[in-house]
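1. pasting the structure only:
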């Protein structure tokens, strides 16, 4: 067997040999065997979005159950799906470039996108921040423009027209997912997009900021991370956020949200917002190395909701980490990234550009998808705080969908993994409640990043969502 370094070098050479200019003027490339393609699409003048498609080696040609494609949308806003989702969560290789047994390629093809423009390897020319997306709606328009190009038809189109597309999102990516799904459906109806939207899955998604901040204090109190005084303090700030949102004071609400996060960090001795059983400063948290107090404060000042693991990976760039990988071996393999551009160079500007929409809810968009008959799956990690299960359940109850009453009354069924139901060895891994086109998964033992914390259950869930014909 060839050494990993040699294999990567050969892959880089193959990619460079296949470098082409796509019909839309965007650079595109891929591996010699066709298992991977990547490229840029100019979604607006001087705004370039990067995508990376993996074709599954487990593909099954089944006319009755077509092979699915999953579009993974990362959160932040400003976190790279091409980086984090790919190498940290569900792609074929981990950060050490070793095979991931739980890759979602076992069930579907995977399309990673650095979204919004300015995230990861995506960029706006000359760093002109006025060209960034300044609303969730603009992000949806950009993503739909990307999909129109990728489903463009002809032998050179990366995605097959009519093949089932599932949009799966994490964190703030859930807001992108629902707005993009509606924009895509409109484009499909107008004949511009030749795709079949088969479903949307919202993982620990920032759909209703109000419901999440109201859930934080009581949850932390019940978990012994706050006392009565701390609970009162946090609830006071949460109620202020609620009042600001009612008055449509979204900028003020974002500032109060930051105030609440800072208060919780101080009152809980720096709990990990993405796994309530851990401290963000502990060696067993999402970080590869302990946080120092100065680094923790630096992250708080960045006002970013990127999951803690993401932020720590960014900070680890000083020693290499994911940043080092993306800017060296991955950039060399891709061969089309601008030479003077580093991965994540415009990330912070992406978050700042979307601040006006950050605290706005997207419950109405979920309602619209359900009413249109789109299959919607919501999944939530038991140990997540930032998008806590209680907050998720609360915003679901605000849906005006006609099936909500029956959904609420439906029984839950336990989910097991790897035959544990028969063996009785691993215990309950999740619960599932379903009614018509709404499914809700409670994932046990998982925090914000479900595929990382409970990979077997996440993969089983994906197979159920996509009805993948994979064996």
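-> In hand now; what should we look at? Keep in mind the model is a prediction, meaning the values are calculated, not measured.
2. can we go C-alpha only for contacts and neighbour counts from here?
-> Fine.
3. Check whether residue 273 really touches residue 385, as I assumed.
-> Yes - with contacts counted by C-alpha atoms under 8 Å, residue 273 reaches residue 385, the gap being 5.1 Å.
4. For the protein, which segments are assigned as strands?
-> 20-21, 27-30, 36-44, 47-54, 69-73, 109-113, 123-124, 164-170, 196-203, 376-381, 413-415, 430-435, 438-443 (DSSP state E).
5. Just put the ones you listed in a markdown table and tack on distance to residue 449.
-> Shown next, in a markdown table, are the strands of the chain (distance: least, C-alpha to C-alpha, whole Å):
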| stretch | distance to residue 449 |
| --- | --- |
| strand 20-21 | 35 |
| strand 27-30 | 29 |
| strand 36-44 | 25 |
| strand 47-54 | 21 |
| strand 69-73 | 13 |
| strand 109-113 | 16 |
| strand 123-124 | 26 |
| strand 164-170 | 8 |
| strand 196-203 | 8 |
| strand 376-381 | 7 |
| strand 413-415 | 18 |
| strand 430-435 | 15 |
| strand 438-443 | 11 |
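6. Against that first model, consider the following:
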């Protein structure tokens, strides 16, 4: 079996139940196009409204295109102000994975202001939207994804460079939203987000403006390391403790041996002695096919369906986003689909075996960025076991404290268990690491567990703080201010610096108090 889009793309399962009242496609009140430059070399072609736009007519909206520096790449986005207090609320930047999966699909199926209803003819308000207490933007990236256009790219590094351009352009034109910014996403966003944030830091040291007020990152069912994913598959399929058993004891033993072989061969792939495509095909056959060949969803082990994309019915959302009335209102006119396999295929297979995301996460934690890693406990593909191991093995000053921390229940408004959570914070909440295993949720947590996802995110946002590099002292501050590219990891820091930083960390259990 060839490389499935699954391991690189967070494809959809089935359209979730929409919440709240229904909205027609009427777009009266929309102010229409706004074209021009915020500052050279970016070009804006957007629609703005104070009220009356699609999806959520009760808030200000901005949607359309930003043309990036090369003038060949145009990224599409949809922005919605917070339903509560847009002048003071934080900002969430959301990207889906893939590469090639549209964030517009994530918006209407997961955490955006509305859900598609009636076969795509109308929408319903999502009462668990992440814009309940935050401003939010959903971005189609890289080029070729969703409504975005431009040359295809082949690396996560390039994706980070372009997304950094987009965010500096957006916040340059709309500085009122550059306040307590959180980068969030799922699946392959586990690669995109750390790379993008590191690129933002590099660009800003080189003079990029404005300085984006990034406080934290949140990644759901993230893909961080091929080694951890391969090793997690046997246990997730056989004895995860959270999802149904889907393989026999003999299959389990075979998968354990195969996983170790895959991990052992990864260095040969990275050095070019072995074809990464051949390695992926072999490992996928031995570790993913036992699930998909038995017609179990690799995104939700409770669900019986065909292999890979056969689980996806995106007809309602395709109908919605390809409706001419909707397209006119949001500022586009091209065909839309939820996932573009050409974008996925353009990424070099070697990217799948990269380990840079974990090094970047560790570096960001040391810098004072708050990190939330959450995972639905029914997903097989980017399962909670691999995400937890990533969290435990990140090489940062709080590593030992996180490993020894106990889990705490996170309850919903009904007092039912929504998740189990483990966290280590700095004194005063200046950065820290949180892992949350979300109960009875699949690969797309906000779709299956919308209340738990919203409460976890609001709580995380409410506690997250950041210490600016200029407030740090000693060798760490010197490195962070350096105009030279920074080495990821902490090996070059002096022992005294690490010791001083270690003293600023404390173990703290995640509270169940929702951010007000």
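-> Everything's here; your move. Being a predicted model, the structure only gives us computed values, none of them experimental.
7. sorry, back to before: now tabulate the strands of structure 1 in TSV and tack on mean neighbour count.
-> What follows is those, written out as TSV (neighbours: other C-alpha atoms under 10 Å):
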stretch	mean neighbour count
strand 20-21	14
strand 27-30	24
strand 36-44	22
strand 47-54	24
strand 69-73	25
strand 109-113	26
strand 123-124	27
strand 164-170	24
strand 196-203	22
strand 376-381	24
strand 413-415	16
strand 430-435	19
strand 438-443	20
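8. Mind telling me which residue is nearest the centre of structure 2?
-> residue 185 (1.5 Å; C-alpha atoms, centre = their mean).
9. Give the equivalent position in structure 1 for it.
-> For residue 185 of structure 2, the aligned position in structure 1 is residue 169, judged by TM-score structural alignment.
10. For its match, which non-adjacent residue is spatially closest?
-> Using C-alpha to C-alpha, 6 or more residues apart in numbering and skipping residues adjacent in sequence, the residue nearest residue 169 of structure 1 is residue 73, 4.6 Å away.
11. Enumerate every residue touching the equivalent of that neighbour over in structure 2.
-> Under the alignment (TM-score structural alignment), residue 73 of structure 1 maps onto residue 95 of structure 2. Residues in contact with residue 95 of structure 2 (C-alpha atoms under 8 Å, 6 or more residues apart in numbering) are 103, 138, 139, 140, 141, 184, 185, 186, 189.
12. now swap in residue 137 of structure 2 and tell me
-> Taking C-alpha under 8 Å, 6+ apart, we find residue 137 of structure 2 in contact with 77, 78, 79, 80, 91, 92, 93, 94.
13. My guess is the fifth one contacts residue 176. True?
-> Which is residue 91 of structure 2. No - at 10.1 Å, residue 91 of structure 2 does not count as touching residue 176 under the criterion of C-alpha under 8 Å.
14. what about stretch 146-154 of structure 2, distance to the chain center?
-> 18 Å (C-alpha atoms, centre = their mean, to the nearest Å).
15. ugh, wrong one, I meant stretch 186-196 of structure 2
-> The mean C-alpha position of stretch 186-196 of structure 2 is separated from the chain mean by 6 Å, C-alpha atoms, centre = their mean.
16. quick one: buried residues of it?
-> Buried positions in stretch 186-196 of structure 2, judged by neighbour count with 16 or more other C-alpha atoms under 10 Å: 186, 187, 188, 189, 190, 191, 192, 193, 194, 195, 196.
17. again with stretch 231-246 of structure 1
-> 231, 233, 234, 235, 237, 238, 240, 241, 242, 244, 245.
18. Tell me the counterpart of the last one in structure 2.
-> This means residue 245 of structure 1. With TM-score structural alignment as the criterion, residue 245 of structure 1 matches residue 266.
19. Please report the distance of its match from residue 235 of structure 2.
-> Distance, residue 266 of structure 2 to residue 235 of structure 2, using C-alpha to C-alpha, to the nearest Å: 20 Å.
20. on that earlier part again, could you dump the buried residues of stretch 186-196 of structure 2 to CSV with distance to residue 397 of structure 2?
-> Below are the buried residues of stretch 186-196 of structure 2 laid out as CSV (distance: C-alpha to C-alpha, whole Å):
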residue, distance to residue 397 of structure 2
186, 25
187, 26
188, 26
189, 24
190, 21
191, 22
192, 24
193, 21
194, 18
195, 21
196, 23
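21. before we move on, the earlier item: out of the strands of structure 1, nearest to residue 266 of structure 1?
-> strand 376-381 (23.7 Å; C-alpha to C-alpha).
22. Against which helices or strands is that closest one packed?
-> With contacts taken as 3 or more C-alpha pairs under 8 Å, 6 or more residues apart in numbering; DSSP states H and E, strand 376-381 of structure 1 sits against strand 196-203, helix 363-371, helix 389-396, strand 438-443.
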